[in-house]
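**Student:** The following block contains a protein sequence and its predicted model.
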Amino acid sequence: MKKIGVLTSGGDSPGMNAAIRAVVRATIYNGLDVVGIKRGYEGIINGDIKDLNLSSVADIIHRGGTMLKTARSEAFKTKSGFEKALNVIKIFGIEGIVVIGGDGSFRGAEKLSQVGIPTIGIPGTIDNDLAYTDYTIGFDTATNTVLHAVSNIRDTSTSHGRANIIEVMGRHCGDIALYAGLAGGAESIIVPEEKYSIDDVCKRLIQGKNRGKLHSIILLAEGAADNSYEIAKEIEEKTGIDVRLTILGHIQRGGSPTAFDRILASRMGAKAVELLMQGEKSRVVGIKGNEICDFDISKALSLKKEMNKDLYELAKILSI
């Protein structure tokens, strides 16, 4: 193998730049050429590809977002778009590709590997929704961003004697809400994996108010409710407590990555290059018990993500 390509695809996450940096520098260290593919699979189709060197990835390890930009490509899913992508890969002499992204990005990587292009996936998504790995790049940073918001909202909530619902990202996986809720001392955590009762939430709020508590925080994963405003309204009507809703949105995607995410991304990026040099063709990199490991792409995508119920129960115990 003489030339490796690297791309980021799907939603961006803090730490993607650290992963790109690791891929580029590990590739060059081992005497190979490396190119950056702009805007994910769309960039392959359009030939938006450039040579990278050591200076290309200088001063990016601490930056959020992705220097290679990202996009979702519908064209890549079509027969004509995919065939064009294969032609571009051949023209540029790319012999292996590192894909940084989530499950949708990995499905594209799986498709490339099935036609003989060695492809390695690195999990870059704030949702932490991939079952084969303990953590994904960007999750820790996003959780800390939410935790900072919880602290700020608690200050103003205490001043006014209010309850606050904080809606965070997580359509199918409630890990951001769970981890930030546990770390932030939330009274209730609502996630898509577990059924919840508004009456139980209201009971906790009333019990807290009766013992003199001046504030209450409810962490809500976006995928757990159709309408967050309706939940806030219902809780207010049932408890008589002033309830405010804060939707954090894309603030969770940005920001300088934490030390954990920078180190994780660096380890995974180097591992991806190592796998390509060893002749691996269809793998994804993960972390289990603080050890960097790799799995077959198809097997990894077939696994179902399970919520950590021990943490969920602990949060309930500690929020009484």
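**Tutor:** Thanks, I have it. Numbers count the residues shown, from 1 in each chain.

**Student:** only C-alpha atoms for contact and neighbour calcs from this point on.
**Tutor:** Fine.

**Student:** Residue 164 - that's part of a helix, no?
**Tutor:** No: assigned with DSSP: H, G, I helix; E, B strand; the rest coil, residue 164 falls outside any helix and is strand.

**Student:** And here is the other one:
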Amino acid sequence: MSEEVLLDVQHLKKYFVVEKSFFGKPTSILKAVDDVSFQIKKGEAFGLVGESGCGKSTIGKMIVDLYQPTSGKIIFEGTDLTALPKKERRKYCKDIQLIFQDPYASLNPRMTIGDIIAEPIIINKLRPRNEVEKRVEQLLNYVGLSSAYRNRYPYEFSGGQRQRVGIARALAVEPKLIVCDEPVSALDVSIQAQVLNLLDELKEEFNLTYLFIAHGLNVVKHISDRVGVMYLGKLMEIAPKNELYHNPLNPYTQALLSAIPSIDPNKRKKRIVLEGDVPSPIDPPEGCRFCSRCFKRMDGCETFDCMLREVAPNHHVACKLYDNGMPDDAKKEA
């Protein structure tokens, strides 16, 4: 992994208008992503986890230009993509690709998988016409599918095979960054492992960089170098994966990790059961987003500026407990 920053997300926000007045003025706004910043280094796999509705997939869609940010910057290889006109930004589309969550809905049922994979190659003029078919066969072999399948339609494949086709389509334009939007959540557990191992192998072979979005904490741990934890549109903690899993600092991260099942009784953690419901993203708390459910809540959390602070090398956390750095008792545990 290089120290060069490939993607730099700065103060990214995405608000959706839910209701408007008679005169068209927004009266209800959903804050899906609210001031999120992080960096991804070249050759790194950055995991993004959190419960449904926290905004992680929205971030991925803004990075690949499916959503326009309300504000903030998406800097790719030193260029602020949000400041570019639409035509100029298209030049970067092939460098940032997306693997969709649903392998059934993401493939055109009227096209053969050969045509699906060939389409981005032809549009971007990456190969002469007489070499496209050879390139499609090569890509199918990369993802573990026989080149004899190129004339079959998506309905003739299983979910795992369809996701392999989606991966081949993403690789077709030789991208630098791939946003993996929960690529294994719709697959059986045994197939999940195969797809994750495939993604890991392709990353090493083609020097790819991943933004890996998922619910499963074990899935993210398997493939990621660093992990960011999101809650209600905010990043709560970012750390290298081993540091995060062995020394979680934010109470929300601790609650998430306590829910991971283990067959080893010596490694089982005491289950932290969170009380109450997730606040509405239309009317989120003013201070810490997690304070209404936090088991370590203290005075001032309701108004605390919940921004990431580096409390240990490469370990950032948004929590009032660490406003003045890491406490001595936390350092002993670490």
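**Tutor:** Everything's here; your move. These figures come from a predicted structure and were not determined experimentally.

**Student:** Can you pull the TM-score for these?
**Tutor:** Here the TM-score for the pair of chains, by TM-score structural alignment, normalised by the length of structure 1, is 0.26; 142 aligned residues with a CA RMSD of 6.4 Å.

**Student:** Mind jotting down where the strands sit in the stretch 151-300 of structure 2?
**Tutor:** In the stretch 151-300 of structure 2, strands defined by DSSP state E, counting those that start in this stretch lie at 177-181, 209-214, 226-231, 234-240, listed in chain order.

**Student:** Give the other helices and strands that the third one contacts.
**Tutor:** For strand 226-231 of structure 2, the packing partners by 3 or more CA pairs under 8 Å, 6 or more residues apart in numbering; DSSP states H and E come out as strand 45-49, strand 234-240, helix 241-246.

**Student:** Strand 45-49 and the second one, what's the angle between them?
**Tutor:** In this case it means strand 234-240 of structure 2. Taking axes from the mean of the first three to the mean of the last three CA atoms, to 10 degrees, one finds strand 234-240 of structure 2 and strand 45-49 inclined to each other by 140 degrees.

**Student:** what's the angle between strand 234-240 of structure 2 and strand 226-231?
**Tutor:** Comparing the axes of strand 234-240 of structure 2 and strand 226-231 via the same axes, to 10 degrees yields an angle of 160 degrees.

**Student:** do the same with the shortest one
**Tutor:** Angle between the axes of strand 45-49 of structure 2 and strand 226-231 is 20 degrees (criterion: the same axes, to 10 degrees).

**Student:** What are the neighbouring residues in contact with residue 108 of structure 1?
**Tutor:** When contacts are counted by CA atoms under 8 Å, 6 or more residues apart in numbering, residue 108 of structure 1 touches residue 41.

**Student:** Verify the stated contact: residue 73 of structure 2 with residue 7.
**Tutor:** No: the criterion here is CA atoms under 8 Å, and residue 73 of structure 2 misses it with residue 7 at 10.3 Å.

**Student:** Pretty sure residue 17 of structure 2 sits in a strand.
**Tutor:** Yes: judged by three-state DSSP, residue 17 of structure 2 forms part of a strand.

**Student:** burial count for it?
**Tutor:** Using other CA atoms under 10 Å as the criterion, residue 17 of structure 2 is surrounded by 13 other residues.

**Student:** Could you do residue 196 of structure 2 as well?
**Tutor:** Residue 196 of structure 2 sits with 17 neighbouring residues when counted by other CA under 10 Å.

**Student:** Good, wrapping up.
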